Structures are given as structure tokens and as C-alpha cells.
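Asker: What shape does this take:
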Amino acid sequence: MTGVPASAAGGSSGAHGAAAGAASGAVAGTAGRAAPGASHSHGEQSATTGAAGRTGPADAADAATGGQAAVKPARGGKLAAAAVNQASVWNVANLLTMLRLVLVPGFVVLMLAGGGYDPAWRSLAWAAFAIAMITDLFDGHLARRYDLVTDFGKIADPIADKAIMGAALICLSALGDLPWWVTAVILGRELGITLLRFLVIRYGVIPASRGGKLKTLTQGVAVGMYVLVLTGWLATVRFWVMAVAVVLTVVTGLDYVKQAIVLRRRGIAGSGKALEESEG
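Answerer: Here you go, the predicted structure:
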């Protein structure tokens, strides 16, 4: 049997152990230089292991995921957030719009009560008309300010506006207090511009101008003065206020038509340019 001295064997093993230790140290040093965060990751893993030992596997899994578990939304979280953010139909702005719609038939009844010329009934009709016009000023402001805009409000609000104004004008003309051509000009303009907005909505939205807002205010004041039974100089004043309202109605209507034409031309030009770029 070939014998190897114990001292030689020990020396050889020691040499091999030293070589292995040096190699391991070199690899560890290289890894440490290549990935400075390795010790930090190892520390986190140790902390996670410790957490697992203290709190159990489930808590360890939560700890292993870091802050993601706290940040990650629950299943269906986006849908729930959308449902919360969407304004309810029964908000204060829509309720004011509904009130205007309810006031329309009430206004007509009061306007025609007592033959249509009773000052007391006409005063009550004026009160209903005034409430409708005041709510018209507030519901849109509230909807925009407090994010209460809904699809119902977008449709019902312009309908309520045109309904109360149209009912007042038709009743006044039917009673002979206002010429039919005035009613035709105002209602024709309102319905025409509304239709025009829908026709060009694919190209953009025609914003309400200052002239349009002034027109609405002047119309409301003029019609309200005609609803009341006025005589003397007040009757003369209401005539001129209505004249101003008619002029503003025509002028702003033409301005909206001009804006719609420009908006449509820009939209068509932009679509053609985009098509050329996509083909090119």
C-alpha cells in the first residue's frame, strides 16, 4: 500500500482549502464590485426570512412583495373609482333643470288663466318665468364648478331653456301682446343654432360667446316685461328692450353660423392632412 504521510496529506488539504477560499473570496469580491446592491438585497431577504419566522408564511409573502401590496388596487378598483367619480343624475344642478321643465306647463296655465289678461294671474306667471330664468343661470354654473355634469343634464338643460322661452313667446303672440314675427325670429334662431351645433360637433364645439350670453339675458328681461301687464312708459321701455333682444338674436346667430363654417373647414382640412400623412 502506498502510504502518504499524514503531515503531507494535511498540508495538501490545507493548500487546497486555501486555494478554494481564495477563489471564493475573489468571486465574492467580483460580485460585490459588479452589484453594489447585493448586500442590501441579501439584507432584505434576511429581513423577509426573519419576518416569515415571526409572522408566518402569509405575512412573509406580503413582506416579500414590499410596498406593492399596499399600492396595488383591489380587483375592480378602477370601475369602483369611475362609479364614484361619475356624478349622480339626482344632483342639485339636474334638479334645477327638472324644476324648469315642471314650471313650463305651470307657466302656460297661469299665463292663460282668467282669459290671459288678468294682472294677478300674469304676475304669478311672471314669477314662474323668473324662477325658471334664475335657475337657468345657476344650474350650469353649479354643474361645472362642482363637477356635476351628466349626460342627462347636457340634453335636458337646453331643452328646458328653449321650452320655457318658447312657451312664453307663443303665449304672448297668441294673446296678441307680441307680433308673431318676433316669436318666429327668436325661436327660429334658437332651434337653428342648436341644430347647427349638432351638425358640426364632429369637428369641435362652438363656445358660447359674450354676445350670446347678453342675448339670453336681454331676451329674458324683455319677455318677462311682456308677461307683466305694463302700461305707460314701462310699456315703451319693454318695447325697446325687446327690440335690442331681437337685434342681438340675429347678430349672434349670424356669428355662430360664421364660427360653424370656419370650424367645419378647419376640421375637413385637418382630416385631409392627416389622411395624406397616413398614406405617405
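Asker: Only C-alpha atoms from now on, for both contacts and neighbour counts.
Answerer: Fine.
Asker: who touches Val194 in this structure?
Answerer: One thing to correct before we go on: residue 194 is Thr, not Val. Thr194 sits next to no residue when contact means C-alpha atoms under 8 Å, 6 or more residues apart in numbering.
Asker: now the other sequence, so there's something to compare against:
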Amino acid sequence: MSGDPAVQAAPMPPPVPLVNAANAITALRLVMVPLFVAMVIASDMVARDWRIAACLTFGLASLTDFVDGWIARRYGLVTAFGKVADPIADKALTGAALVLLSWYDRLPWWVTAVILVREVGVTLLRFWVIRYGVIAASRGGKIKTTLQILAIGWYLWPFPEPLSGVGPWIMAAAVVTTAATGLDYTLRALRMRAAARA
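Answerer: Modelled structure (predicted):
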């Protein structure tokens, strides 16, 4: 019988509200980007207190990247806004930090270029194959993100010698991991597209 509860269609889950905890944290990270930039400029990468403030702001903003994603998945708060705004906020924060470090001659421009080209390239790859599936973040990608955050934070914090010399080594590991994972994502995207078209 059509009225039998056993054969009735399951009720549709309620739509996820746009205004939720995960999206609020993502929006907060976007707001923190210009605040972070202002602090670095105020420090001129010389003033100790401003460099510490910039480093702490960068670290807190980076932490929100892990928090908003966990909240969205844990409590079913994934939205179209979050899917778009989250990577934009990530790239804006990392990109601003790298450009500023290169601007103040703390980081070679080619390092900034390699990382930014990889980040933008992987984002475009994800959009390119989105009709065939989602390229999930790999373990290597998470290691890459952690190394980038650690390296940038190390450059920002006013470490004395010889501790300040550790930063370039962390950044070197970040660059290698960034390039390797970029190649991995490219191969995964090509395989996904080829399999879907076949």
C-alpha cells in the first residue's frame, strides 16, 4: 500500500543553514588576513613586538583552517559557501605571508612563486575534474600544509641566531613536499578524468 510507512520515501534532511559555526570561523580567517598583513607591514620585519603579534595572528588563523573543516564534517555543516570560501581563505593567508616575506627579502621570490603556482594549480585541477569526482586531500598534502605553516611561522618569529637559521631548512622541506604533492594531484586528476571519460 502506498500509505504504508515502510515504503514511504525517507524525509529529506533539512538544508544546512548558511550562517553556522564552520562558516563563521572561515569568515573570521578571511577577516584576519588583512589584519595579519597590517601587522607585518607595521613590523617592517624588524620590530620585535609586531613580528610576534603577526606570527601569533598567522598561527591562530592557520589553526582555524583545521577547526572549521572538522566542525563542518563532524556536525554536517558543509555548505557551498564553505567549499568555496575555505580554500580562498587558505590561499589568501599563505599567499599574503609568502609575498610579504619575499618583499622584505626574507624569502627568495622563486620559493614564493613555486608554492603559489602549485596552490593555484591544484585548485584549478579540482575545479577541472569536479564533474567526475572530488580529489580528496592526501596525507602528503596535509604534511605540506603543516610544513608551510611551520616554516612561515619560523620566519615571522624573531628568533635569535642560530635558531633563525632553522627556518630555511623547514621551508626547503615545505617546497619539496609542495612540488611532490602537486605532481601527485596532477596525476590523480588526469587518471580520474581518463577513467570517467572511458
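Asker: where do the helices sit along structure 2?
Answerer: Taking DSSP state H to define them, one finds helices in structure 2 at 21-43, 48-74, 80-103, 109-128, 139-156, 166-197.
Asker: any chance of those in CSV, plus distance to Pro14 of structure 2?
Answerer: CSV is the format used below for the helices of structure 2 (distance: least, C-alpha to C-alpha, whole Å):
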stretch, distance to Pro14 of structure 2
helix 21-43, 17
helix 48-74, 15
helix 80-103, 15
helix 109-128, 27
helix 139-156, 32
helix 166-197, 31
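Asker: between those helices, which one is nearest to Pro15 of structure 2?
Answerer: Proximity to Pro15 of structure 2 (C-alpha to C-alpha) singles out helix 80-103 among the helices of structure 2, at 11.5 Å.
Asker: coming back round to it: out of the helices of structure 2, which comes closest to Ala6 of structure 2?
Answerer: Here helix 48-74 is closest among the helices of structure 2 (C-alpha to C-alpha), at 29.2 Å.
Asker: quick one on the thing from earlier: what's the closest of the helices of structure 2 to Asp4 of structure 2?
Answerer: helix 48-74 (33.4 Å).
Asker: for the closest one, packing partners?
Answerer: helix 21-43, helix 80-103, helix 139-156 (3 or more C-alpha pairs under 8 Å, 6 or more residues apart in numbering; DSSP states H and E).
Asker: Which residue is the nearest non-sequential neighbour of Glu189 of structure 1?
Answerer: For residue 189 of structure 1 the amino acid is Arg, not Glu. Nearest non-adjacent residue to Arg189 of structure 1, counting by C-alpha to C-alpha, 6 or more residues apart in numbering: Gly253, 6.3 Å away.
Asker: mind checking what the one you found lines up with in structure 2?
Answerer: Counting by TM-score structural alignment, Gly253 of structure 1 corresponds to Gly182 in structure 2.
Asker: just to revisit the earlier point, how about CSV for the helices and strands packed on helix 48-74 of structure 2, with distance to Ala198 of structure 2 and mean neighbour count added?
Answerer: Formatted as CSV, the helices and strands packed on helix 48-74 of structure 2 follow (distance: least, C-alpha to C-alpha, whole Å; neighbours: other C-alpha atoms under 10 Å):
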stretch, distance to Ala198 of structure 2, mean neighbour count
helix 21-43, 37, 19
helix 80-103, 28, 18
helix 139-156, 28, 19
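Asker: Mind putting those helices into TSV with distance to Trp169 of structure 2?
Answerer: Shown next, in TSV, are these (distance: least, C-alpha to C-alpha, whole Å):
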stretch	distance to Trp169 of structure 2
helix 21-43	22
helix 80-103	15
helix 139-156	8
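Asker: and Thr186 of structure 2, which of those helices is closest to it?
Answerer: Here helix 139-156 is closest among those (C-alpha to C-alpha), at 12.5 Å.
Asker: That closest one versus helix 166-197: what angle between them?
Answerer: 150 degrees (axes from the mean of the first three to the mean of the last three C-alpha atoms, to 10 degrees).
Asker: In structure 1, what stretch matches helix 139-156 of structure 2?
Answerer: Counting by TM-score structural alignment, helix 139-156 of structure 2 sits on residues 210-227 of structure 1.
Asker: residues touching the spatially most central residue of structure 2, list them.
Answerer: For structure 2, Asp90 is the residue whose C-alpha lies nearest the centre (C-alpha atoms, centre = their mean; 3.4 Å). Applying C-alpha under 8 Å, 6+ apart, we find Asp90 of structure 2 in contact with 62, 65.
Asker: Under the alignment, what does it map to in structure 1?
Answerer: Match for Asp90 of structure 2 (TM-score structural alignment): Asp161.
Asker: try Phe58 of structure 2
Answerer: Under TM-score structural alignment, Phe58 of structure 2 pairs with Phe129 in structure 1.
Asker: gap between its match and Leu101 of structure 1?
Answerer: Per C-alpha to C-alpha, to the nearest Å, Phe129 of structure 1 is found 11 Å from Leu101 of structure 1.
Asker: just Met242 of structure 1 next, same as before
Answerer: 24 Å.
Asker: Check Gly166 of structure 1 too.
Answerer: Following C-alpha to C-alpha, the distance that separates Gly166 of structure 1 from Leu101 of structure 1 is 12 Å.
Asker: Repeat that for Ile170 of structure 1.
Answerer: 16 Å.
Asker: One more: Ser278 of structure 1?
Answerer: 48 Å.
Asker: Kindly report the same for Ala63 of structure 1.
Answerer: 59 Å.
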